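Asker: next comes the sequence, and after it the predicted model I'd like to discuss.
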Amino acid sequence: MTTSSTKRSRPFRSLVNRLLENGVLPTKRMIILLGCGAAVAAAGSLAGLGYALFWMYNALLLLASIADWYTMPRAKKIAAVRRLPEQTDIGQELTVSIELENHSGQPILFRLRDDLPISFDRPEAVEGILKQKYEMVSYTTRGNERGLFTLSYLYLRYQGKIRLWEKQAKIPCEQKIKVYPDLTAVRGYLQSLQDSLIVDGKKILLRTRSGTEFHAIREYVQDDDPRYINWSASARSRRLMTNQYRPEQGKVLTILLDCGRMMGVELEGKTKLDLTIESALTLAAVALKQGDQVALLAFSHEIKTYVPPGRGLAHLHTLVEAVYDLQSDFVESNPLQALEYLHRQQKRRSLIVLFSDMENYLLEDQLGAYLWRLRRSHLLLLLSLADPLLHEWSRTETKDSRLAYIKALAQRFWLDRKAFQQKMIGAGIQVLDIPADQLTLTVVNSYLDIKSREAL
């Protein structure tokens, strides 16, 4: 009769617990003293007192070690509580505070490390002397990937009064933190009180004054349309006043996010999916503040998440919670399936903005025909991140036959992308192949242009 592997490994798990989690380790001072003991024994051997000095020295070191162990506080006398925010932005510096409690009644020299996820920056261990009963220490780090992460333990090492040995303890302290996409552009727009939209430090488009819905009466400024002057309000205030109009509110914007294999490719230190999520959330913030409704659908080879249309800035938090932990799947995406699912879920006319990769548009044979039918009931905008490597290879110098072959292939791929764009534009579907640093700028500008033209 055999025993299970769990029963057989129990003694080994206990050994690991003793050595790695609650073990006692020699300090640098102890190692130096052991080395000095060897030197003392060697010097004593020259005088014929090698064994006597050896045993005497080690006996004194043993007595010092026993005294050090005796003065070393028990692990139950030390407690730690971690304090960290519930969420942070990707790449943003984060301060984590740890409150240490010392119930031993004596100063304790300690070193502390946190159980950080592998995607976080790993700072140096926090060191110090715990003199008071309560003391706060802190360190800084940053999360480099989006998602929900768990910090389970705090690893503490502390020494006795003589500092020959140090004990290590594994303190359970489970907490979760959400790492959101970079929401700098979103917050900057929502906090802005200007009449212009600023993205990445660029004034991209004045908020439209055209439209059919009356919005407000304000003072006339240069470049306003004279036809909108309100003469009655001007007479009452003795200042030239003008009517302000805006496009009709309550339209529906639907954002589709491709989470397939191609969206996991890195560009400028971030994946394509990271860049598209940041741009999509900025677009959503602009649309919600304009009074429109926003829906969101994320997909790869299957539907990952769907958020029905909603309005108001509170809905933006729902969108952020739905997409902050999205990851690209190592499979080919199926945009046709996503569009069919959306057509069943949403019958109302909307602006559909699809963030994907140009290769997916080219490889999906039935996508073009389905988009042609879908444009009758929806307004479509297809977005893709331009491939900088393809652009570089298409312009390289042909120094030999190998480079000439690579350049010919790159130019062929580039022509295929342009041909698809022209085909879709001829069908009334806008397709944009945009560099990564211009994605947010372009997609928000396109949305505001559509609003100003009352095209939706």
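Answerer: That came in fine, so what should we check first?
Asker: from here on, contacts and neighbour counts on C-alpha atoms
Answerer: Fine.
Asker: chain center to stretch 376-394, what's the gap?
Answerer: Centroid separation for stretch 376-394 versus its chain: 24 Å, with Cα atoms, centre = their mean, to the nearest Å.
Asker: what do you get for stretch 331-351?
Answerer: What separates the centre of stretch 331-351 from the centre of its chain is 26 Å, taken as Cα atoms, centre = their mean.
Asker: and stretch 121-128, by the same measure?
Answerer: The answer for stretch 121-128 is 23 Å, by Cα atoms, centre = their mean.
Asker: again with stretch 103-114
Answerer: Stretch 103-114 has its C-alpha centroid displaced from the chain centroid by 34 Å (Cα atoms, centre = their mean).
Asker: SS state for residue 347?
Answerer: For residue 347, the assignment made with DSSP: H, G, I helix; E, B strand; the rest coil gives coil.
Asker: which ones are touching residue 301?
Answerer: Going by Cα atoms under 8 Å, 6 or more residues apart in numbering, residue 301 touches 260, 331, 332, 333, 334.
Asker: tell me the secondary structure at the second one.
Answerer: In this case it means residue 331. Assigned with three-state DSSP, residue 331 falls in the coil class.
Asker: all strands for the stretch 201-350 of the chain, in order.
Answerer: 202-206, 213-219, 241-246, 252-258, 266-267, 270-271, 293-299, 303-310 (DSSP state E, counting those that start in this stretch).
Asker: packing partners of the last one?
Answerer: It refers to strand 303-310. With contacts defined as 3 or more Cα pairs under 8 Å, 6 or more residues apart in numbering; DSSP states H and E, strand 303-310 has these neighbours: strand 252-258, strand 293-299, helix 314-323.
Asker: between it and helix 314-323, how big is the angle?
Answerer: 180 degrees (axes from the mean of the first three to the mean of the last three Cα atoms, to 10 degrees).
Asker: now the helix or strand hosting residue 16: buried residues?
Answerer: For residue 16, the enclosing helix or strand under DSSP states H and E is helix 5-16. Within helix 5-16, no residue qualifies as buried by neighbour count (16 or more other Cα atoms under 10 Å).
Asker: check it against this one:
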Amino acid sequence: MPTKKLILLMLVVSLSLFVASFFGITWTFIILCNAVVLFATFLDLFLSPNKRQLSFERVLPQEMERDITYEVELKIENHSDKAIKFRFKDDLPQSFKRPFPYYGTAEKDRATIVTYETAAPVRGEYTINQLYFRYRSTLGLWEKQKTVNMEKTVKVIPDLTETKEYLENAQKFLLHEGVKIKKQNSSVGEFAKVRNYVVGDDPRKINWRQTAKLQEVMTNEYEPEHGKHITLLIDCGRMMGVELKRGNRLDKSLEAAIAVAAAALKKGDYVAVLAFSKGTKVYVPPGKGMEHLQTILKAVYNLKADAAESNYGVVLNYLQTVQKKRSLLLLFSDVKTFLHEESALAYLRRLRQRHVFLMIGIEDEELRKQIKKQPSDMQSTMVKSIAQQQMVFKKREKNRWEKQGLQMIEAKEENLAVTAISNYIDIINRGLL
């Protein structure tokens, strides 16, 4: 393909010959000049490296976490005796960050490695196939294109940042609304270890023998019995597709659910996962051990929010058939939508006799913003009034459900995982299972 440089050259030559024609130059001279220029350009094209002298290898991760930046490495082997200037576009999906075209230079008779950064904001499985590579001739008058087939499948999974943070520093997740919740009945749990006494520990658990021996105040630490059953319920209905600052409600719920699963599996509990909308979409039976986290991740990473409303009654009825053992039912859903489902209340009353139920949703920041906003005209006053009415309804219905032992909690999107894990640990430590 001709480059802008070649087109500009031909325009300059043509303009020069046009001006010279007024001074009586012959047609022979004009044809000869054009022939010389064309011969020079084709010679430049002929002497440029052949496509077969170029080979490519792309290296990118098989799994990418949502909205996390990764480096993709492209190895370009130039087997010719000429350096080339190139630009390329990779066949990334449109939802990916695409820093193209990418410009660079490949040295002669050697391999050149270039890297670019990309990020995927939407979960799912994607196929990255072709690479579109263009390089210029020595004089830059022509540009050759080579399309390379390099098929690669990439899975975009939920952001595991909070899961990794918990596994590295669990104490960070033991705080909820500024109050330490790692408390338990003194008669519940088994001895774990002896550690240094810190402010807030029960003085009755001081180990006086070790204190006298080490000349430091030491205390016994107990932990709950392991092997409890945790069932994570993930709503994939219409309201879970509502966009947030980063991703949507389903994205944040999945990331929080995986963090809770990691916390429970690390403590030796059994974890099951049930994702649903109109019906059951995914069910992962109870499993134990950190390897079960990969099973859960593979099952739920590609979940999408449906356009239909969730059918809580059908799902809770199905749950009674598959979960016979007493467990903690941790539901990630939209609280406001759930409160309108009176049919679910009958099923939950039966489930409550055997299981512990806790629902966690994402706080509606826009609703709180409208309530705090000072009205300036009639319209803003009406908006604030409706927002206050919605908040009163939500609080009234939540109180009605909580009186029947069905607890509901809302958290800010950035604190969803912390809130879920801290409440899970609180329930376990209080021996409610």
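Answerer: Received, thanks. Remember, predicted model here, so these are calculated numbers, not experimental data.
Asker: let me see the TM-score of these two.
Answerer: The TM-score (TM-score structural alignment, normalised by the length of the second structure) is 0.91; 430 aligned residues with a Cα RMSD of 2.5 Å.
Asker: the helix holding residue 16 of the first structure aligns to what range in the second structure?
Answerer: Alignment note (TM-score structural alignment): helix 5-16 of the first structure is unmatched in the second structure.
Asker: what about the helices in the stretch 101-250 of the first structure?
Answerer: 184-191, 231-237 (DSSP state H, counting those that start in this stretch).
Asker: which of these is buried the deepest?
Answerer: Between those, helix 184-191 has the highest mean count of neighbours, a mean of 15, where neighbours are mean count of other Cα atoms under 10 Å.
Asker: mean per-residue distance, it to the second structure?
Answerer: Superposing on the second structure and averaging over aligned pairs (mean Cα distance after the TM-score superposition for the first structure), helix 184-191 of the first structure comes out at 1.3 Å.
Asker: does residue 160 of the second structure touch residue 257 like I think?
Answerer: No. In this structure, residue 160 of the second structure is not within contact of residue 257 by Cα atoms under 8 Å, at 10.5 Å.
Asker: quick one: which of the two has more around it?
Answerer: A side-by-side neighbour count of residue 160 of the second structure and residue 257, using other Cα atoms under 10 Å, places residue 257 first with 26 against 17.
Asker: the more buried one reaches residue 417, doesn't it?
Answerer: Yes. The pair residue 257 of the second structure / residue 417 is scored as a contact, 7.3 Å apart, by Cα under 8 Å.
Asker: name the residue most distant from the centre of the first structure?
Answerer: Here the first structure reaches farthest from its C-alpha mean at residue 48, the gap being 69.2 Å by Cα atoms, centre = their mean.
Asker: trace that one over to the second structure, please.
Answerer: Per TM-score structural alignment, residue 48 of the first structure is aligned with residue 24.
Asker: so the biggest helix by length in the first structure corresponds to what in the second structure?
Answerer: Longest helix in the first structure, counting residues (DSSP state H): helix 401-426. Under TM-score structural alignment, the match for helix 401-426 of the first structure in the second structure covers residues 378-403.
Asker: now the matching stretch: buried residues?
Answerer: 381, 383, 384, 387, 388, 391, 394, 397, 398, 401.
Asker: returning to what we had before: now list the buried members of the contacts of residue 301 of the first structure.
Answerer: Buried members of these, counted by 16+ other Cα under 10 Å: 260, 333, 334.
Asker: state the distance from the closest residue to residue 450 of the first structure other than its chain neighbours to residue 252 of the first structure.
Answerer: Of all residues not flanking residue 450 of the first structure in the chain, residue 456 sits nearest, at 6.8 Å (Cα to Cα, 6 or more residues apart in numbering). Taking Cα to Cα, to the nearest Å as the measure, residue 456 of the first structure falls 9 Å from residue 252 of the first structure.
Asker: those two: which is more packed in?
Answerer: Per other Cα under 10 Å, whichever of residue 456 of the first structure and residue 252 has more neighbours is residue 252, with 23 against 18.
Asker: residue in the second structure matching the more buried one?
Answerer: Using TM-score structural alignment as the criterion, residue 252 of the first structure maps onto residue 229 of the second structure.
Asker: about what we covered before: which of the buried residues of stretch 378-403 of the second structure sits closest to residue 316 of the second structure?
Answerer: Closest approach between those and residue 316 of the second structure, by Cα to Cα: residue 401, at 16.1 Å.
Asker: which residues does that closest one contact?
Answerer: Residue 401 of the second structure makes contact with residue 407, according to Cα under 8 Å, 6+ apart.
Asker: likewise for residue 280 of the first structure?
Answerer: Residue 280 of the first structure makes contact with 255, 440, according to Cα under 8 Å, 6+ apart.
Asker: and it, what's its match in the second structure?
Answerer: In the second structure, residue 280 of the first structure lands on residue 257 (TM-score structural alignment).
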